[in-house]
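Asks: what follows is a predicted structure for the sequence shown.
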Amino acid sequence: MSSLVKAFSRNRAEEMGADLWGDFVVPPYFDRLPVMHVRKPYVIVGGRGCGKTTLLRYWSYHSQFSKNRTELPAEVFETIGLYIRTDIQFLSSFVGSGIDDVQWKRAFEHALCLSVADELLGCLTTINCTPERTDQYGHLEDLDFSALAAFDAAIPTDFRSMHKHIKQSRFKLSSWINNLSSEIPAPIFYPLRTFIGALIETIHTLPYLKESVFSVFVDEYESFLDYQQVFVNSLLKLSQPPLVFHVAMKRNGMPNRRTTGPEYIQDPADFRTIDIEKEQGDDFEMFAAELFFFRLIRENISLDGNPIDPTLLRDPAKLNDRRGNASYRAALRSVMERVLPSVSISEIAAGVLKEPSLKKRLIETIDAGLVRNNPGTLTPTDFVDEKFPEASIVVAALLHQRKKSADVYAEFQKLTTGKSSSFEEWTHHFLFGALLFIYVPLSRSCPLYSGFQTFISLAQGNARHFLELCLLATGRVGRKGTAQENGQITVSVEDQAEAARECSAKFLEDIKGSGNYGTQLYQVATTIGQIFKLHQQRPAQSEPEKNHFAVTNGNTSDSAAAILKEAEKWGVLVGRKETKVKGLKYESQEYYLNPVFSPTYGISYRAGRKLDLAAATADKILLGDDMEATKVIREFERSWRLDSDQMSLIDGVQ
């Protein structure tokens, strides 16, 4: 495996281990997250790949007390993070099998209690992970856990035996779950809050931990069963020092806010919400570039002009030195654009006229427009001028609109003779879509999907998507059009475009593994993608770059609304508030197909035009099977009257 591939191959926190002290790049929004300094629970929200898990692992004791950290400042002992990740397969089995619901609730509480206890005792081991630290802190042998024998007579008194007992108790619980039988007695179930409270009391006898507050970060909250979420909600409600619970989840991951009592949890009375993707905002470009350069340095890859200082990136106190430094941000962008260069839209248009197969498609499209809608003496060559490639491309769309060929030609003549013409406005509106129209049916990689800024747009604030794009792009270094020598790395535009297409297909396929509705969400994504592709391949390009939709003329069914929420949760669709009022119609929400899927369908990744879907049609798209999806696509095909000689667009729907 090449060093470049290794640099970007790890794009999940789980692949980097529990200790992230040397690998964590402090995100630009970090100082807006007072989680470790306040005593109120937080609900941390964000899609897959936005960095939730990385953040929680950095806050946990594994990183904060890393053996690679040379000094431990006093404040690190004020709040100690404990990281709990949901074991979906294990906890999903806590139901049925002849065991009543009350027993299962107690078993779940016991399981979570053991996880927290294991983390509490584990943090003591990590704090004292070196002889020097043991000399400075230590005293684990002085801990006396005899008070906990009230919960279970088998609980030992000394630290090492206690930690071993907790681990063995987790094994016993797993064994009981796996062998449910009346002949095998259930283990003693510990009550979480009182048991952990007693455990913390004992830990507080250590001088260096006597004032410590323990923050429990429960990851993937959305994967808990309903009654399990209710119990965790209660933990949020009842949180107070020295034990505070926080949860992290995907968007729409908290379907209800019930507790085990009569109350519901409320924001901000009981917790505060942090939306990671909203917090990133316009700083994602800077952060993505920093991740790129940081990964190169970690693999000892030299790059001329690399503007980052790894020490600076790991220091939360230096955030303003990054965010507020315009020259630093400009340097990041400059070097990234050297590594992932782009070509202007004018250059892409010029390339169409130079490449035989692309020019042939342009000429055929212009000719079809003349023959069908604008009969006369003009020919395609009258509208193609290599000195004015952008206008030549746009003509292909104009001649399929309700414009007379003579009028278009007159404006074209004005342009070519240096006079003011309508082409300035036409080019602004139609060039991007017209280029996609020419490229996509030929199965060619389109250079519109290349360039650092484009990769940022495709990633849409998702670090995992950005790193995968970089992995696939830099993985082509050494092939035609790329270079890596003398501190230079440059990925050709063609290789970037191919990487974008490959990455898009990969993440589209990954949708199938998106929870319980993965197959349905994949169906939704492919159907919507095909519809937008269908619209993009209208030769008139009257409403180019259509890539999002809103539901009008009624509301979707409850089942369809649930699928919409799942699509948002798993990042298939990106929901945004819609504030435009058209007549008597008001849309409160519109949905974008995730930009990372754009190269698969040859559609725009930019914020384009909106498709209004009747509620009945939306229901068919969201709930229908493969046959229903094909019918919907064919209905759009008929309504948009695609030319008979267009390529078939009803492909890949399954």
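Replies: Now that the structure is in, tell me what you want to look at.

Asks: CA atoms for contacts and neighbours, from now on please.
Replies: Will do.

Asks: which residues sit against stretch 100-112?
Replies: Outside stretch 100-112, the residues within contact range by CA atoms under 8 Å, 6 or more residues apart in numbering are L91, F94, V95, R170, L173, F189, Y190, P191, L192, Y227, Q228, F231.

Asks: most neighbours among those residues, which one?
Replies: Scoring the contacts of stretch 100-112 on neighbours with other CA atoms under 10 Å, the highest-scoring entry is Q228 at 22 neighbours.

Asks: A further structure is provided below for comparison with the first:
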Amino acid sequence: MPALADAFLKNRADNLPPDVFQEFIVPPFFQHISIFKDSKSVRILGGRGCGKTMFLRFFCHGSTFSAHRENIGDEEFSNLGLYFRPDTGFCSLMTAEWLQKPKDGFAFSHYLTLSLVAEICQAIKNIDAAENLAGGSLNLSKARLGQTLVRQLELPEPTIEALQLLIEQRMADFDLWVRNPDQCELPRFVHFSTILTALANDLANHSPRLDALAFRVFVDEFENLLPRQQEIVCDAIKHPSQRFAVHIAHKRDAVTDLKTSREERIVELHDIRTIDLESNLVKDNDFEVLAAELFLFRIYQANGVVACPSFRPELLHDPVHLPYRLTEGCWR
């Protein structure tokens, strides 16, 4: 049955669109963890292929504001997820040897800022296109931007459209400068903490429904960043704000020192909480339950016959349905 076998080939989140809501199966341990009860950062650990990327993207704007969800409440704006995975080859150019210190650190902060603002612009498009917001449309693209963004980014107009066009241009110019630092004009560096905070405030001013708006930045493959770049991310983890926090994911044991740009270190529980995906999955009978659901779900996606009355694929993707899935009569 080649068609049925093909259903099991799609096993990398990298090959999926930003909206993974209908692909992600909420694991049983979701009943024991919390991601956003406070602004504290979270570290996601696990081996290769355990689902770290899929886990992160489930919490990002593509899935949060998925067209497949119903009645998305305004509380989702307090945790607007932004996904960032470093371009390893490009980031490896931002060294003190190539760009000269301290421009290497300024350059990475600038690159991260441009990447995240581009993500926010895409999130605004997704939210404006959503027809399933419980409170109705917000028209975020009509938000007026304040003086911090206008002056620091040199925006020609205080609009989201102008911001998106400018970010595309700045990213292209920045790419050329990093690859040809002696032949291109030095960029005007900006920092993500200032820009994201200002943008969040401007969007919050657009509607009372966005008063609690906050960005949650998910940095995937943290171990692939250079040491100086890891320190910059750790600085943000050490000093979260009301408007944004940074979370990271990396392979277990791939990062042994979460050092900031000073001599401070990120401290477990005080600065960050760790969620080990594999350790959580081996508790109780959780892995067997999830594996069974995934197996049946892949057959269902391939239009195969699933002769299991307890299996309800429409209940796999939302944490609110976990109590049913974990009842004795369902699987256990």
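Replies: The structure has been received and is ready for your questions. All figures in this text were calculated on a predicted structure; none of them were measured in a lab.

Asks: related to what we said a few turns ago, how about the contacts of stretch 100-112 of structure 1, which pair is most distant?
Replies: Greatest spatial distance in the contacts of stretch 100-112 of structure 1: R170 and Y227, 20.7 Å, computed using CA to CA.

Asks: the helix or strand where L165 of structure 2 lies: which residues count as buried?
Replies: For L165 of structure 2, the host element (DSSP states H and E) is helix 160-179. Applying a neighbour-count criterion of 16 or more other CA atoms under 10 Å, the buried positions in helix 160-179 of structure 2 are I160, L163, Q164, L166, I167, R170, M171, F174, W177, V178.

Asks: closest to C121 of structure 2 among the residues you listed?
Replies: Of the buried residues of helix 160-179 of structure 2, the one sitting nearest to C121 of structure 2 (CA to CA) turns out to be Q164, at 6.2 Å.

Asks: show me what the closest one aligns to in structure 1.
Replies: Aligned by TM-score structural alignment, Q164 of structure 2 pairs with H163 of structure 1.

Asks: hang on, the earlier thing: next secondary structure after the helix holding L165 of structure 2?
Replies: helix 192-206.

Asks: out of the buried residues of helix 160-179 of structure 2, who's nearest N71 of structure 2?
Replies: Nearest to N71 of structure 2 among those, counting by CA to CA, is I160 at 25.6 Å.

Asks: now the closest one. Nearest residue, chain neighbours left out?
Replies: Of all residues not flanking I160 of structure 2 in the chain, S141 sits nearest, at 5.5 Å (CA to CA, 6 or more residues apart in numbering).

Asks: could you pull up the contacting residues of the residue mapped onto that neighbour from structure 1?
Replies: Counting by TM-score structural alignment, S141 of structure 2 corresponds to L140 in structure 1. Residues near L140 of structure 1 by CA under 8 Å, 6+ apart: L124, F159, L206.

Asks: how about TSV for these, with distance to F412 of structure 1 added?
Replies: Converted to TSV, the contacts of L140 of structure 1 look like this (distance: CA to CA, whole Å):
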residue	distance to F412 of structure 1
L124	77
F159	85
L206	83
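
Asks: all helices of structure 2, in order?
Replies: 2-6, 52-58, 61-64, 88-91, 96-99, 103-129, 147-153, 160-179, 192-206, 227-238, 277-281, 286-301, 322-325 (DSSP state H).

Asks: and of these, who's closest to T256 of structure 2?
Replies: Distance to T256 of structure 2, taken as CA to CA, is lowest for helix 227-238 among those, at 11.3 Å.

Asks: now that closest one and helix 192-206, what's the angle there?
Replies: 40 degrees (axes from the mean of the first three to the mean of the last three CA atoms, to 10 degrees).

Asks: correct me, but F549 of structure 1 touches E590?
Replies: Yes: using CA atoms under 8 Å, F549 of structure 1 is in contact with E590, at 5.6 Å.

Asks: before we move on, the earlier item: out of the helices of structure 2, deepest packed?
Replies: helix 61-64 (a mean of 24; mean count of other CA atoms under 10 Å).

Asks: compared with structure 1, how much does that one deviate?
Replies: Mean deviation of helix 61-64 of structure 2 from its aligned counterpart in structure 1 after superposition (mean CA distance after the TM-score superposition for structure 1): 0.5 Å.

Asks: ok, residues contacting that helix?
Replies: P18, D19, V20, F21, R57, F58, E76, L80, G81, L82, A123, N126.

Asks: which member of the residues you listed is positioned nearest H32 of structure 2?
Replies: Ranked by distance to H32 of structure 2 (CA to CA), the contacts of helix 61-64 of structure 2 are led by F58 at 17.1 Å.

Asks: from T274 of structure 2, how far out is the closest one?
Replies: 17 Å (CA to CA, to the nearest Å).
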